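Visitor: What would the 3D arrangement of this be:
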Amino acid sequence: MKRARLEDMTPEELVELFVAIAIEQDQAMLYDDNGRYNRLYDKMEAVEAELKSRAGDQRILLQPLYEHENLQVRLKSALATLAVAPKASRAVLQWLSDRNRQPQAGDARGMLRALEEGRYVPA
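Guide: Next up, the predicted model:
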């Protein structure tokens, strides 16, 4: 995805793209398509960076996704908002961990552990 294209998108369009990418990631994991997942990961990173670069750090717009029906969307939105909504995003990670549906539960546990041990500092 070209950076210029993301720069032209509205915040709402970026959030919609974020959701679409997370859902595609979920499908890629389901079919063990690591190449596809990695390409989608890069696209999601670009969307997050674009939201972060906008006035006031608009990653906060991802918070409503904490209630999305897709667990990958919940996970990725919680991870993306750790720096802007730390308590709320950690609560989502804990919920995912407690629910124990893989692979999201394992990813959530890993991030919670990294945060507790100081190996990851949200930016």
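Visitor: Please count neighbours and contacts with C-alpha atoms only from this point.
Guide: Noted.
Visitor: Surely residue 104 touches residue 71?
Guide: Yes: at 6.8 Å, residue 104 counts as touching residue 71 under the criterion of CA atoms under 8 Å.
Visitor: From residue 13, how far out is the residue nearest the centre of the chain?
Guide: The centre of the chain sits closest to residue 76, judged by CA atoms, centre = their mean, with a distance of 2.1 Å. Remark: distance between residue 76 and residue 13 (CA to CA, to the nearest Å) = 17 Å.
Visitor: I have a second one here; can you model it like the first so I can compare?
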Amino acid sequence: MKKLLLNEMQTNELVDVYVQIGILQYSALDDSKISKYNRLYDEKRKIEEEMRARPGDERRALMVLYGYPNMQVRLNAATATLAIAPEPARRMLEEIRASGWPPQAGAAGMRVRRLDDGTFKPK
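Guide: You can find the predicted model right below:
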């Protein structure tokens, strides 16, 4: 991905890029390209940080992705919104876990477990 000036982008543009990143992460996992996945993870975190820093914490805009067809996009959105919408985000994580869709179901299950035991504290 080319270098983006996140602070100059509208929220809907950030959401669009966030979706693209999730789709690319999904493919990277399917192809066992972990270094590519990790690079994309860093890009995803930058978008989340930009949205969080905006007035009113614009990560709420990611909640529209709970219904997105790609499982990685849904997992990313649910995780990113846990701090601002804990109940719907957790429900989404539980739905992903219950789907059994690897590896996202396993990741969602781990997040739920870590929430329950207190080792994961969303910010």
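Visitor: thinking again about what came up before, for the residue nearest to the centre of structure 1, which non-adjacent residue is closest in space?
Guide: In space, and not counting its chain neighbours, residue 76 of structure 1 is closest to residue 22: 6.9 Å by CA to CA, 6 or more residues apart in numbering.
Visitor: Residue 115 of structure 2 too?
Guide: Leaving aside its sequence neighbours, residue 115 of structure 2 sits nearest to residue 121 (CA to CA, 6+ apart; 6.7 Å).
Visitor: cool, and residue 79 of structure 1?
Guide: That would be residue 89: by CA to CA, 6+ apart, it lies 6.9 Å from residue 79 of structure 1.
Visitor: Distance of that neighbour relative to residue 64 of structure 1?
Guide: 11 Å.
Visitor: so what does the strand or helix carrying residue 18 of structure 1 touch, helix or strand wise?
Guide: Residue 18 of structure 1 is part of helix 11-30 when elements are defined by DSSP states H and E. Helix 11-30 of structure 1 is packed against helix 34-53, helix 71-80, with contacts defined by 3 or more CA pairs under 8 Å, 6 or more residues apart in numbering; DSSP states H and E.
Visitor: All set, thanks.
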